[in-house]
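Student: Have a look at this fold, sequence not included:
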């Protein structure tokens, strides 16, 4: 008999239910949950937080792939899932504890977008909440997810999105999980580039597709054919240096481990090629990457420069990012790779070099990043229209400074990972309007292999180049080419 005043083991608590049995939580789901927390609490980027958390939870192979898709997919579709969850709870979404809401989003993604049986999606999410939040919210989680599982994703969108005829922007925002202002900005970008308005759905859908892992073979350090043979990958169609990986950890590739290759979106490779391949008269000895962090474009430019006997200077405004640039431009023993003259930390709007120093200059300007939502899905929830107002003056000053340090006859590429006109053609037009020593050139001649990439024309009618995720399967990189006169 139990002692007086003590409950028998497993007996119901007075006035309540017996405690639920403790079950271990699946490590892959724990890792995904920790990624969402890092993004929400620490302002982390998912693609940077994931590798450390995968290692922390001991995940490799299929388990690592499951955790990656669960975390990244949940972040991409967060707007849609929030609308669904809001329809399934008895309180405003703002009143749901943030830790519980993270778990509900993960459960919704499993129920609506992954091939996870309903019972497994619900029970594992309940276990996760019980372990990380508490027993009380676990019952709430169970009830909400059972309601979520009553309909498929398409049915939920029809139920919770605004009417497509009366509010097409609102419908697209919910259906494709983008903030309303981002939908409007991307629609405007398509229109300014002369593209069909019907492409908007395809563009938004492409933002929600996991991007392929793409490597760049840095010329003179590893050949693309060698990289294809080592990885079992396939050559990219647009960049002569790119390789699409079939899967696996790119860091396990020897060429990547020793810096001869790197992970780099094909669109970013094309930006570097737009600068290196543009025809140039006269001296071609000194190149500059003015906004070099984190170093991917600089590493490709350095390899291309070395092949011509030119030298690259790399500048980055923030010291912690300069560390990344230096790492990308160094051999395993710490020495700078061939083709690199210097790696410095400095204000790009007031560069340390004398006017007319460089023959080719890249301005990969800080921007909203709305062209890279495939790879940084959380960015869509962080950015605001006010960010554009803050970024545009900086972009103009950077382009002006780049032109100042370029010699007469030299070339400047202005690039952004955004198609939004306010930070692309409108920046270039504003700078051109204030100078009489610069002319615009069409960048297409440097990239003749890239089809269907006409960007918005500048005020003087000169063409620009615009890549699109739904057309080129790259980030939405913008390129304008300028020449000092």
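Tutor: Thanks, I have the structure now. Source: prediction; values computed, not measured. Residues are numbered from 1 along each chain as shown.

Student: only C-alpha atoms for contact and neighbour calcs from this point on.
Tutor: Noted.

Student: what comes up buried for the longest helix along the chain?
Tutor: In the chain, assigned by DSSP state H, the helix with the most residues is helix 385-404. Buried residues in helix 385-404, counted by 16 or more other Cα atoms under 10 Å: 391-392, 394-404.

Student: so how far is it from its chain's centroid?
Tutor: 21 Å (Cα atoms, centre = their mean, to the nearest Å).

Student: what do you get for stretch 140-159?
Tutor: Distance, stretch centre to chain centre, for stretch 140-159: 29 Å (Cα atoms, centre = their mean).

Student: How about stretch 424-441?
Tutor: From the chain centre to the centre of stretch 424-441 is a distance of 28 Å (Cα atoms, centre = their mean).

Student: got it, and stretch 407-419?
Tutor: The answer for stretch 407-419 is 22 Å, by Cα atoms, centre = their mean.

Student: Same question for stretch 301-321.
Tutor: Between the centre of stretch 301-321 and the centre of its host chain there is 23 Å, according to Cα atoms, centre = their mean.

Student: residues of it that come out buried?
Tutor: Residues of stretch 301-321 classed as buried: 301-306, 310-317, 321 (neighbour count, 16+ other Cα under 10 Å).

Student: Quick one: end-to-end distance for stretch 163-177.
Tutor: Using Cα to Cα, to the nearest Å, one end of stretch 163-177 lies 15 Å from the other.

Student: contact partners of that stretch?
Tutor: Residues outside stretch 163-177 that contact it (Cα atoms under 8 Å, 6 or more residues apart in numbering) are 76-80, 83, 157, 160-162, 178-180, 183-184, 201, 204-205, 208.

Student: In strands, which of these appear?
Tutor: Among those, no residue falls in strands (DSSP state E).

Student: just the buried members of those?
Tutor: Neighbour counting with 16+ other Cα under 10 Å marks 76-80, 83, 157, 160-162, 178-179, 183-184, 204-205, 208 as buried within the contacts of stretch 163-177.

Student: mind checking which helix or strand residue 41 is in?
Tutor: Residue 41 belongs to helix 27-42 when assigned by DSSP states H and E.

Student: Tell me the helix or strand right after that helix.
Tutor: Beyond helix 27-42 toward the C-terminal end (DSSP H and E), the next one is helix 46-56.

Student: Next, the angle helix 27-42 makes with that next one.
Tutor: 130 degrees (axes from the mean of the first three to the mean of the last three Cα atoms, to 10 degrees).

Student: one more structure, for comparison:
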């Protein structure tokens, strides 16, 4: 990232048009890639939209593909992930509290800061193109303000800004929160999660940093429908690159580029996009040792259906049947689509509240998956806006729901049957504390269960042992395992 001086508008315009995401269609039109990124950020901020749903539709609308689509995607997701860092920088470059800056102007400033501090865009081109975007979207007055602020941002290199943020932070937690772009309460929760799993707090910067890196796209080759080897060959032929088998799930294929939606196996439901950690925790339930009957399986909170499709595929291979329940109608439809390629009669999709499963069908199931609704703090690299929306109170409320669901799961499974309690969060209030509280509560009612060693089970299933394989309750980590931070506890009802 060069320091560079600022040249005139004509030179800046030419350089911007030659750079990534540039538009050559008309001299006065704003760059469509940057326009799409700004529109996405605005919808995320104003409408609580999700970037992964908004951005593809806007790219299609503008007809962007290839380099321009890649630039818009990197700009959008990078800005959302590093929003906290950029707000800390902008606070030092704006002559008023950041809360007093209009939301649309702040969106533009964040996009400009990301180009200046984290992308290979020439500095003068980043400033000019962002000012031009502000002029078209917000007017000349806003553009003048954006120009002044971004020139202050461009006065320092990215590393110089990081050093300044660390130096001026009141304490280590605040410094990590600003530099690694997480709310302070999340930083504290992640530190507590590491300690509770026997890991050192020195891993905290790497854990937070992993949330700011684009995750690889993993596919699940659904057993009996397609093999991982066949899926690797199909991906290499259709998408190019060097797709490879996964390291955490034996069903996984990791892509190195291309749109997975172009694969016939994905379109037909023989494979699906699914994080390796998500695949592994479903397989832990399917492969857990079981005595006696093994005919009825239950996925309690099954939408949108990735784990249900994997479990259903394994059930079909064993002559078992899976009941998949989901409370939200739109997620029921996603669930039905996810399992469409499985043999008829393998999966029964139901709409309903999983908290009722234990009372309606006590002891009816041999294996039960509870992928509980959670804060999603383990998948922040995939859902960058989530870190700015969640609050500590959300975790408390979700933990009570998780307790109700786990109690229902343990009532729904038969004696000797196995429950997998899963969250995509390492927060202790959603993981080990929920398990411990429910076991104590049900023991007082005469229903007992024992913890199986999920770490040992993961070692037997995974191609490479996960980082937490020595522990009874398994916690995966993005900075160590390359997966979302999935948690899994296996419980056998006794």
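Tutor: Yep, that arrived. What you see is a predicted model, and the numbers here were worked out from it, not measured in a lab.

Student: Residue 71 of structure 1 and residue 154 of structure 1, how far apart?
Tutor: 21 Å.

Student: okay, the two: which has more neighbours?
Tutor: Applying other Cα atoms under 10 Å to residue 71 of structure 1 and residue 154 shows that residue 71 carries more neighbours, namely 24 against 10.

Student: What is the longest strand of structure 1 by residue count?
Tutor: Longest strand in structure 1, counting by DSSP E: strand 406-416.

Student: For the counterpart of residue 343 of structure 1 in structure 2, grab the count of nearby residues.
Tutor: Using TM-score structural alignment, the equivalent of residue 343 of structure 1 in structure 2 is residue 349. Neighbour count for residue 349 of structure 2, taken as other Cα under 10 Å: 20.

Student: residues touching residue 349 of structure 2, list them.
Tutor: Applying Cα under 8 Å, 6+ apart to residue 349 of structure 2 gives the contacts 323-326, 332, 335-336.

Student: That one - that's part of a strand, no?
Tutor: Yes: counting by DSSP: H, G, I helix; E, B strand; the rest coil, residue 349 of structure 2 is part of a strand.

Student: any idea how far it is from residue 268 of structure 2?
Tutor: Remark: distance between residue 349 of structure 2 and residue 268 of structure 2 (Cα to Cα) = 18 Å.

Student: Same check on residue 178 of structure 2?
Tutor: Distance from residue 178 of structure 2 to residue 268 of structure 2, counting by Cα to Cα: 44 Å.

Student: And the two? Which one has more around it.
Tutor: Counted by other Cα under 10 Å, residue 178 of structure 2 and residue 268 do not tie: residue 178 has more neighbours, with 24 against 14.

Student: and the more buried one, what pairs with it in structure 1?
Tutor: In structure 1, residue 178 of structure 2 lands on residue 174 (TM-score structural alignment).

Student: and its match, what helix or strand is that in?
Tutor: Using DSSP H and E, residue 174 of structure 1 falls in helix 168-175.

Student: Mean deviation, that helix versus structure 2?
Tutor: For helix 168-175 of structure 1, the mean deviation from structure 2 after alignment is 0.5 Å (mean Cα distance after the TM-score superposition for structure 1).

Student: Now do the buried residues in that helix.
Tutor: Buried residues in helix 168-175 of structure 1, defined by neighbour count with 16+ other Cα under 10 Å: 169-175.

Student: before we move on, what about stretch 247-260 of structure 1?
Tutor: Within stretch 247-260 of structure 1, the residues that count as buried by 16+ other Cα under 10 Å are 250, 255-256, 258-260.

Student: Make CSV from the residues you listed and add secondary structure and distance to residue 54 of structure 1 to it.
Tutor: As requested, the buried residues of stretch 247-260 of structure 1 are exported to CSV (DSSP: H, G, I helix; E, B strand; the rest coil; distance: Cα to Cα, whole Å):
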residue, secondary structure, distance to residue 54 of structure 1
250, helix, 15
255, helix, 23
256, helix, 20
258, coil, 22
259, coil, 23
260, coil, 25
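
Student: Where do the strands of structure 1 begin and end?
Tutor: Here structure 1 has its strands, by DSSP E, at 214-217, 234-235, 242-244, 261-263, 286-289, 311-316, 340-345, 358-364, 406-416, 438-441, 465-466, 478-484.

Student: Please work out which residues outside the first one touch it.
Tutor: Going back to what we said before, that points to strand 214-217 of structure 1. With contact meaning Cα under 8 Å, 6+ apart, strand 214-217 of structure 1 is reached by 223-224, 227, 241-245, 250, 260-266, 269, 300.

Student: Where does that strand end up in structure 2?
Tutor: Strand 214-217 of structure 1 covers residues 218-221 of structure 2 once aligned (TM-score structural alignment).

Student: Which residue in structure 2 aligns with residue 46 of structure 1?
Tutor: Aligned against structure 2 - with TM-score structural alignment as the criterion - residue 46 of structure 1 pairs with residue 51.

Student: close enough to count as contact, that match and residue 39?
Tutor: No: using Cα atoms under 8 Å, residue 51 of structure 2 is not in contact with residue 39; the gap is 10.2 Å.

Student: circling back: right, and the strands of structure 1 - which one's nearest residue 191 of structure 1?
Tutor: Set against residue 191 of structure 1 and scored by Cα to Cα, the strands of structure 1 come closest in strand 465-466, at 12.4 Å.

Student: just checking, what packs against that closest one?
Tutor: strand 478-484 (3 or more Cα pairs under 8 Å, 6 or more residues apart in numbering; DSSP states H and E).

Student: Now render the contacts of residue 349 of structure 2 as JSON lines, adding distance to residue 368 of structure 2.
Tutor: As requested, the contacts of residue 349 of structure 2 are exported to JSON lines (distance: Cα to Cα, whole Å):
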{"residue": "323", "distance to residue 368 of structure 2": "9"}
{"residue": "324", "distance to residue 368 of structure 2": "10"}
{"residue": "325", "distance to residue 368 of structure 2": "11"}
{"residue": "326", "distance to residue 368 of structure 2": "14"}
{"residue": "332", "distance to residue 368 of structure 2": "18"}
{"residue": "335", "distance to residue 368 of structure 2": "17"}
{"residue": "336", "distance to residue 368 of structure 2": "19"}
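
Student: List the buried residues for stretch 59-73 of structure 1?
Tutor: Those would be 59, 64, 66-73, for stretch 59-73 of structure 1 by 16+ other Cα under 10 Å.
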